[in-house]
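> got a structure for you, letters missing:
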């Protein structure tokens, strides 16, 4: 894939780059560029996919689909990408007051990272991401690029990793390195390509294994991820007050020369420098780097927010992502009551727990995990919920998460007719009145009053 030369587009563009909103009102675009078949079961079956109790035993992930249909996968996926999320969806989100989307992505969107001898994934996703981001930006909706499916798989037996397998290999030097290359590429494109100027954050890893004992090297990866993002930005001459440089970096004529100078400057460790050097030929091959000197270059010149799952996601002495911060950083918390382990499975217990979430938010802030947003949540329950309760449940969760930096509902939409649609689809929630058309408003602004301690 080649990008059209960007300079003329940059010069005529008058829209501002997106910034983190004062309060995030958002949705996830799950199953757009990274399919989770449970969310679109009928379409998945029509495409040629399968459903089974053990998702590693059938065609129940993008990996297995691409492996089974190598000559059809790209065309089939393109049809899904274009129909599942398009300009009509953008208009719907805008009308609903959504100001941010979180976009789950697989590492294979940077196609040269894929080892085609043993890894099987579709091609063409980056052009679709570019198309969607352009449409979103035109509507004033910002985006978080979420590295949802990591090279080697970060969590076992999950469709969201792109491959259902117990053989988790992300926590290795080889795959950490590939993830850093991905991060360098996505950082550069977010600054250079005008269609990506609605991106204001990049999330390093979605839902790593919760037991920190099973994620060796993750602490170092967090620091290296931030360093890679900031090193790319240094090469674009975006400087941060809190970045400490041991050696000066010479001023170069072009970004390509500048990135090499940054990598060789001695300011970053060998792993970060190597990732930058390995990323550059991929960037050049993808064609989005403008071939003009810096004095003629327009870029999105606000530093991106680096984004991690909050420290509370893991247990057994997890790394604190706040220790990795250089420049703006934001933290993501996921809270689902339907999987158990949160509180008793009753309406009263659910409302009492969610309406007293302040301490959890305060604890995160005390550990430096601030600003904190709730990047995944749903109306799902462990019991049969009435419409009346779901209206309360939506209000209470919005109220609680609004005490932090805001929220991103999972998911924007589900396949119509899906048994999950009622409690997992923001669109269906709007239709049924669980959600207010203005996301900052409530059906009952006093929903939590009876449950506050």
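Arrived safely, thanks for sending. Fair warning: this is a prediction, and the values are worked out from it, not measured in the lab. Numbering: from 1, shown residues only.
> from here on, contacts and neighbour counts on C-alpha atoms
OK.
> The protein: strands as residue ranges?
24-28, 100-106, 142-149, 199-203, 305-309, 329-334, 372-376, 406-409 (DSSP state E).
> Mean neighbour count added to those strands, as TSV?
Below are those laid out as TSV (neighbours: other Cα atoms under 10 Å):
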stretch	mean neighbour count
strand 24-28	25
strand 100-106	26
strand 142-149	24
strand 199-203	26
strand 305-309	25
strand 329-334	23
strand 372-376	24
strand 406-409	26
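> So which of these is nearest residue 318?
Taking Cα to Cα as the measure, those were each checked against residue 318, and strand 305-309 came out nearest at 11.3 Å.
> center of this structure, which residue is that?
In the chain, the C-alpha nearest the mean C-alpha coordinate belongs to residue 146, at 1.6 Å (Cα atoms, centre = their mean).
> For the longest helix seen in the chain, which outside residues touch it?
Among the elements of the chain assigned as helix by DSSP state H, the one spanning the most residues is helix 173-192. Counting by Cα atoms under 8 Å, 6 or more residues apart in numbering, helix 173-192 makes contact with 107, 110, 113, 150-152, 169-170, 196-197, 199, 202, 204, 221, 224-225, 228-229, 232-233, 271-272, 275-276, 278-280, 282-283, 288-290, 298-301, 304, all of which sit outside it.
> Quick check: residue 78 touching residue 126?
No - assessed by Cα atoms under 8 Å, residue 78 is found out of contact with residue 126, at 11.0 Å.
> Against that first model, consider the following:
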């Protein structure tokens, strides 16, 4: 996919210095995911989903259970319906609560369709208007002093089969193809540029390349090359905007951000700047003009990234995949961090028994195993309190403490999710899946850096 660049005559001002981006990675990440906001997963808000006009089914591909099927079924009303959802699911009250609970980081799951130019409207169906909502939310987070990770949660073509979190429940997985890799690279370029020159994106310190790719590396052809290209696109956009990147020089003295990226892409002879990278940079330049001139997202293209720090590029760690996976550490160029997700409730980690759960978590060595392969710093970008058994309140408090202690051995943790619907249909979901409820119920401490019992693991360490 290649976009035609509009005339830049009207944008021929000199790049001006912007305020230095304030966001940086916290010394320890204490975070929550803003799940079901800009990528809706209907299992977390079952009553609202039905009220919107959606359906519930197993498997989720058999009915209107995701954003794709909803937009396809209701093409004339989907934008307005989702606008209401976006405005009410994540609000200023939620920001205030998270700040009061000591949260310093949010991970924001995003679909590729938030950049609307990347969507093929003949075959792909998603709501419009999400970028303006992201801008609104980032402004609120900035005011609260909470930093953000932009997580590419739902990739073009779908990266994992039959999952609501991809935006399209389908067994037809086509992300791992040249055209969709290119669309994802363009997405990364646009988000990188916005993070440096759009004032609302000040809280952003990291961009995650792919949420939860297929675990079998034999089913993800080209993924290692994509990792290298992703990092190169991010660093190329940054260098074009005046951010200092080791090994890259920007001879441009020139113009607006869009033209600077376009000129920079054509000037690179470095072998890392292959045709896909250069095309993604050119597409980024084009899309920036569209976003900058749209009423709901407009911003000043004459800003630069001079004086700003590079973003942290972020990947699922090498141990997320099996079957000889590529190591994302090989793609690092500048600051990079790694992500792992750990859910016991789905099985395969420990026996469905409180004691086995505690033995497993209290002897977890994922931080050390990743570091030995160069995947450090590592944060745990998704975890929660759900179990395979009926957990008591006392156990959930222990379970929360033990997980926090384990994950804090690395760069920190990000709970899934910040909240879950309260309804008869949702039942007790929020008891184990909602961070806000977990604090209110006393399972999670009001101070995220604290635990109820620092010795909670003592009886289980080195147990068999």
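On my side now, so go ahead. Please read all numbers here as calculations on a predicted model, not as lab measurements.
> So which residues of the stretch 51-200 of the first structure form helices?
62-68, 73-84, 87-95, 125-138, 173-192 (DSSP state H, counting those that start in this stretch).
> Quickly compare those helices and say which is most buried.
Ranked by mean neighbour count under mean count of other Cα atoms under 10 Å, the helices of the stretch 51-200 of the first structure are led by helix 173-192, which reaches a mean of 23.
> Report the aligned residue range of the second structure for that helix.
Under TM-score structural alignment, the alignment places helix 173-192 of the first structure onto residues 178-197 of the second structure.
> quick one: the matching stretch to chain centroid distance?
Distance of stretch 178-197 of the second structure from its chain centroid, counting by Cα atoms, centre = their mean, to the nearest Å, is 13 Å.
> swap in stretch 79-87 of the first structure?
Centroid displacement of stretch 79-87 of the first structure relative to its chain, using Cα atoms, centre = their mean, is 18 Å.
> Which residue numbers in the second structure does that stretch align to?
Following TM-score structural alignment, the partner segment of stretch 79-87 of the first structure in the second structure covers residues 84-92.
> What lies in contact with that stretch?
Counting contacts by Cα under 8 Å, 6+ apart, the residues outside stretch 84-92 of the second structure that touch it are 34, 36-38, 130, 133, 137, 140.
> Switch the residues you listed over to a markdown table; also include distance to residue 318 of the second structure.
Putting the contacts of stretch 84-92 of the second structure into a markdown table (distance: Cα to Cα, whole Å) gives the following:
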| residue | distance to residue 318 of the second structure |
| --- | --- |
| 34 | 25 |
| 36 | 27 |
| 37 | 28 |
| 38 | 27 |
| 130 | 31 |
| 133 | 33 |
| 137 | 31 |
| 140 | 34 |
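> For those, name the two members farthest from one another.
The most widely separated members of the contacts of stretch 84-92 of the second structure, counting by Cα to Cα, are 36 and 140 (17.8 Å).
> in the stretch 251-400 of the first structure, which spans are helices?
Read by DSSP H, counting those that start in this stretch, the stretch 251-400 of the first structure holds these helices, from start to end of the chain: 255-263, 270-286, 347-354, 358-366, 387-401.
> Please render those as a markdown table that adds distance to residue 97 of the first structure and mean neighbour count to the earlier fields.
Formatted as a markdown table, the helices of the stretch 251-400 of the first structure follow (distance: least, Cα to Cα, whole Å; neighbours: other Cα atoms under 10 Å):
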| stretch | distance to residue 97 of the first structure | mean neighbour count |
| --- | --- | --- |
| helix 255-263 | 37 | 20 |
| helix 270-286 | 34 | 19 |
| helix 347-354 | 24 | 18 |
| helix 358-366 | 25 | 14 |
| helix 387-401 | 14 | 21 |
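> a markdown table please, covering those and showing distance to residue 448 of the first structure.
Rendered in a markdown table, the data for the helices of the stretch 251-400 of the first structure read as follows (distance: least, Cα to Cα, whole Å):
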| stretch | distance to residue 448 of the first structure |
| --- | --- |
| helix 255-263 | 52 |
| helix 270-286 | 47 |
| helix 347-354 | 7 |
| helix 358-366 | 12 |
| helix 387-401 | 6 |
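> Which of these sits closest to residue 140 of the first structure?
helix 387-401 (21.8 Å).
> and that closest one, which stretch of the second structure?
Per TM-score structural alignment, the counterpart of helix 387-401 of the first structure in the second structure is residues 393-407.
> residues in contact with that stretch?
Outside stretch 393-407 of the second structure, the residues touching it (Cα under 8 Å, 6+ apart) are 354, 358, 361-362, 364, 367, 379-380, 385, 413, 442-444, 451-454, 456-457.
> how big's the offset between it and the first structure?
With both structures laid over each other, stretch 393-407 of the second structure and its partner residues in the first structure are 0.4 Å apart on average (mean Cα distance after the TM-score superposition for the first structure).
> now that stretch, how far from the centre of its chain.
The offset between the C-alpha centroid of stretch 393-407 of the second structure and the centroid of the whole chain comes to 25 Å, using Cα atoms, centre = their mean.
> what does stretch 128-147 of the first structure give?
On the basis of Cα atoms, centre = their mean, stretch 128-147 of the first structure is displaced by 12 Å from the centre of the chain it belongs to.
> which part of the second structure lines up with that stretch?
Stretch 128-147 of the first structure lines up with residues 133-152 of the second structure when matched by TM-score structural alignment.
> Now the terminal residues of that stretch, how far apart.
Distance between the two ends of stretch 133-152 of the second structure: 16 Å, counting by Cα to Cα, to the nearest Å.
> What's the local residue count around the residue nearest to residue 165 of the first structure when sequence neighbours are not counted?
Here the nearest residue to residue 165 of the first structure in space, its sequence neighbours aside, is residue 157; by Cα to Cα, 6 or more residues apart in numbering that works out to 4.9 Å. A total of 18 residues lie near residue 157 of the first structure under the criterion other Cα atoms under 10 Å.
> What does residue 157 of the first structure correspond to in the second structure?
Alignment note: residue 157 of the first structure maps to residue 162 in the second structure; criterion TM-score structural alignment.
> Also residue 37 of the first structure?
With the correspondence set by TM-score structural alignment, residue 37 of the first structure lines up against residue 42 in the second structure.
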